[in-house]
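**Q** 3D model of this:
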Amino acid sequence: MAMVVAAMEREARTAGAFVTVSSTMAASERQLETVRLLRALRPRALVLTSSRFMANALDGRLLKELDSYEREGGRVVIVGETDMSFDAIGFDDYGAGCSAGAFVAETGHRRVAIFGGVPELRNMALRTTGFMAGLRAGGIDERDIRVVFCDVSRQGGFDAARRLAEEGMDGVEAVLAVNDAVAIGAMSGFRAAGVVVPEDVSVTGIDDIPLAGDVTPRLTTVALPLAQAGVEAIRFALEKAGTGKRLTLEGRLIVRESTRTRV
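**A** Presented below is the predicted three-dimensional model:
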């Protein structure tokens, strides 16, 4: 999210606008409270960023608040999945998962673990579903795919990797992590347990955060155009009126040293 916000700030400066940021930690009640507070300050636009904004959230109270704000002349733009009628920018999380899963299958891995398959986080669930589809399309039997539920964080990845290593790896040759933070944590967990990446197990992520290219080994990942999302969000926000348009941004596989081909 920091990459999205940084791009928003740069783009806003070119248009003579100013960006302020408030973190709600994806808590619906806090999102509603923040929108109400910001409405009182009469900003030119509100850009909401989260994995999912649904019209029925909080019994429709958030939608009602945003509708009222637009009727008063404001602009609402959402970065993330939504069924609301505001302009929105999203990512092809399912496609990113498919790309990573297909790559792991194509490089000869036949027993795979997915780290962070959290059903309550819509974008992470879509990535997990995409992983499964890509792996199956590459000829991997579903019985050889293990979904490991863990916190979507570096610590969550670390703990999941340590548990898997303590169990003897169960034949797992590759780990697909729902984001780079989980993947980087997993690599640390494997290192602490004496499991070598990528010789013993390949690891991939999604997002391509800056740290992905700095860790050792450098992380194979699907790069999502996070900065582009920030730029487009500001462009949408500075337009005179919303039309309910949707923009979906696709990822790009970046192969680095955390994965290897198995024969």
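**Q** use CA for all of it now, contacts and neighbours both
**A** Fine.
**Q** Which stretches in the stretch 101-250 of the chain count as helices?
**A** 122-137, 154-166, 180-192, 226-238 (DSSP state H, counting those that start in this stretch).
**Q** another one to check against the first:
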Amino acid sequence: MPHPARPTVTLKDVAAAAGVSVATASRVLGGSARTVAPRFASRVLEAAATLRYTADVSARAMRRKSDAIALIADDLTTPSIAQVVAAMERQARTVDAFVTVSATRGEAERQLETIRTLAGFRPRALVLTSSRIRPGALGGRLVDELEAYERDGGRVVIYGGIDMPFDSIRVDDRASARLMGAHLAATGHRRPIILAGTRDRAYAAERTSGYMEGLLGGGVDAQDVRIVNCEVGRRGGYAATARLLADDTTGGLSGADALVAVNDDVAVGALAACRAAGVDVPGRLTLTGFDDIPLAADMTPRLTTIALPFADIGARSIRLALTARDPGRGPVRETVVGALVEGASLRVR
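**A** Prediction:
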């Protein structure tokens, strides 16, 4: 039985969905030289992708590339990605380009659809930031789509530890976390609990492994380290810590001397749970994070964490994206290692 034809999507439909004028939508989708504020341009591109408005745009885009650099991320609400996007925007503005952003929730089908749609608008470059891109997903179609885009003259840059044939910048989460584990061991911590996030997050697994390597290398007994999985975020950190505090069957936090969070958001939630239960940080318990988001410096006590240069990563990603790739060389592979920032949330034991 034939499927009913998909209703024709007009420019007016896209403009209405994005909450902008038809003229603004036309400038974004038609590759106009007139500047459109990034937040409006992003909304138009998101609406066009959702409504699958591509045919007319592709035809017009064949005449010229746009001034956009398209950023594709898993989640645009995290503090770390906000820093990366802000730095990308600043760097792009130096060459009169602007950054548009799309979120995929790390889902392979949505990643593929977003890449395919945005490539039809012929941006200068696609920058992907994700810990959940699998090169073999969907039978390799995602890689095929990106390679086709590059053959058409586009540039692909990936921020993340992804084994794909494109220029990339990655954080060595394991080596960075090892610094924290070693520091905790050196300051006398012997019974830490690692709030490890969820198993589907590659970076979380790497950080947990790094923490363990640093702790064990510093003389901590593996039997004295507890690993607790939790939702990645403030809510997850709070819930996991509250459960530990209330769980008499496993001893709760009894005997533990440190909570080692997979990122600063989780640490913020853990601190809130400790305060609600009257647990002194760092008098009773050391607390550490990872990322060094702005909130980490504003916490009381100031969070001990691993600082990542998100602004530098964002700016460097754009510089790579705007640099013509030499066909005679292989992909650029850059690695960043974080730095330990010791705050008042750590107490020497």
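**Q** Let me know which of the helices of the stretch 101-250 of structure 1 is tucked in deepest.
**A** The highest mean neighbour count among the helices of the stretch 101-250 of structure 1, using mean count of other C-alpha atoms under 10 Å, belongs to helix 180-192: a mean of 25.
**Q** contacting residues around that helix?
**A** The contact list for helix 180-192 of structure 1 (C-alpha atoms under 8 Å, 6 or more residues apart in numbering) reads 115-116, 152-162, 165, 176-177, 196-197, 203-209, 212, 215, 219, 221.
**Q** three-state assignment of the residue most central in space within structure 2?
**A** Closest residue to the average C-alpha location of structure 2: Ile81 at 5.1 Å, with C-alpha atoms, centre = their mean. Ile81 of structure 2 carries the three-state label helix when classified by DSSP: H, G, I helix; E, B strand; the rest coil.
**Q** And for Leu126 of structure 2?
**A** From three-state DSSP, the assignment for Leu126 of structure 2 is strand.
**Q** which residue in structure 1 lines up with it?
**A** In the superposition onto structure 1, Leu126 of structure 2 corresponds to Leu46 when matched by TM-score structural alignment.
**Q** tally of neighbours for the closest residue to that match other than its chain neighbours?
**A** Of all residues not flanking Leu46 of structure 1 in the chain, Val76 sits nearest, at 5.0 Å (C-alpha to C-alpha, 6 or more residues apart in numbering). For Val76 of structure 1, the count of nearby residues is 25 (other C-alpha atoms under 10 Å).
**Q** ok, Val76 of structure 1 - contacts?
**A** Contacts of Val76 of structure 1 by C-alpha under 8 Å, 6+ apart are Ala45, Leu46, Val47, Leu48, Leu66, Glu70, Phe86, Asp87, Ala237, Gly242.
**Q** Out of those residues, flag the one nearest to Arg143 of structure 1.
**A** For those, the residue nearest Arg143 of structure 1 by C-alpha to C-alpha is Leu48; the value is 39.3 Å.
**Q** still on that earlier bit, map the contacts of Val76 of structure 1 onto structure 2 and name those still in contact.
**A** Comparing the contacts of Val76 of structure 1 with structure 2 on both residues aligned by TM-score structural alignment, their matches' C-alpha atoms under 8 Å, the contacts found in both are Ala45, Leu46, Val47, Leu48, Leu66, Glu70, Phe86, Asp87, Ala237.
**Q** Is the closest residue in space to the fourth one that isn't next to it in sequence in a helix, a strand, or coil?
**A** When you say that, I think you mean Leu48 of structure 1. Closest residue to Leu48 of structure 1 apart from its sequence neighbours, by C-alpha to C-alpha, 6+ apart: Ile78 at 4.8 Å. Here Ile78 of structure 1 is recorded as strand under three-state DSSP.
**Q** Structure 1: matching residues for the helix or strand Ala49 of structure 2 falls within?
**A** Using DSSP states H and E, Ala49 of structure 2 maps to helix 38-51. Counting by TM-score structural alignment, helix 38-51 of structure 2 falls onto no part of structure 1.
**Q** okay, now Asp221 of structure 2: neighbour count?
**A** 13.
**Q** measure it to Cys274 of structure 2 for me?
**A** Distance, Asp221 of structure 2 to Cys274 of structure 2, by C-alpha to C-alpha, to the nearest Å: 25 Å.
**Q** next one: Gln111 of structure 2
**A** Computed with C-alpha to C-alpha, the distance linking Gln111 of structure 2 and Cys274 of structure 2 is 38 Å.
**Q** Can you point out the buried residues in the helix holding Ala49 of structure 2?
**A** Across helix 38-51 of structure 2, burial judged by 16 or more other C-alpha atoms under 10 Å covers Pro38, Phe40, Ala41, Ser42, Arg43, Val44, Leu45, Glu46, Ala47, Ala48, Ala49.
**Q** Then stretch 287-296 of structure 2?
**A** Leu287, Thr288, Gly289, Phe290, Asp291, Asp292, Ile293, Ala296.
**Q** corresponding residue for the second one in structure 1?
**A** Looking back up the chat, that one is Thr288 of structure 2. Using TM-score structural alignment, Thr288 of structure 2 pairs with Thr204 in structure 1.
**Q** so who does the aligned partner of Glu147 of structure 2 in structure 1 touch?
**A** With TM-score structural alignment as the criterion, the equivalent of Glu147 of structure 2 in structure 1 is Asp67. Neighbour list for Asp67 of structure 1: empty [criterion: C-alpha under 8 Å, 6+ apart].
**Q** now Asp67 of structure 1: how far from Arg235 of structure 1?
**A** 20 Å.
**Q** now do Ala2 of structure 1
**A** Taking C-alpha to C-alpha, one finds Ala2 of structure 1 at 18 Å from Arg235 of structure 1.
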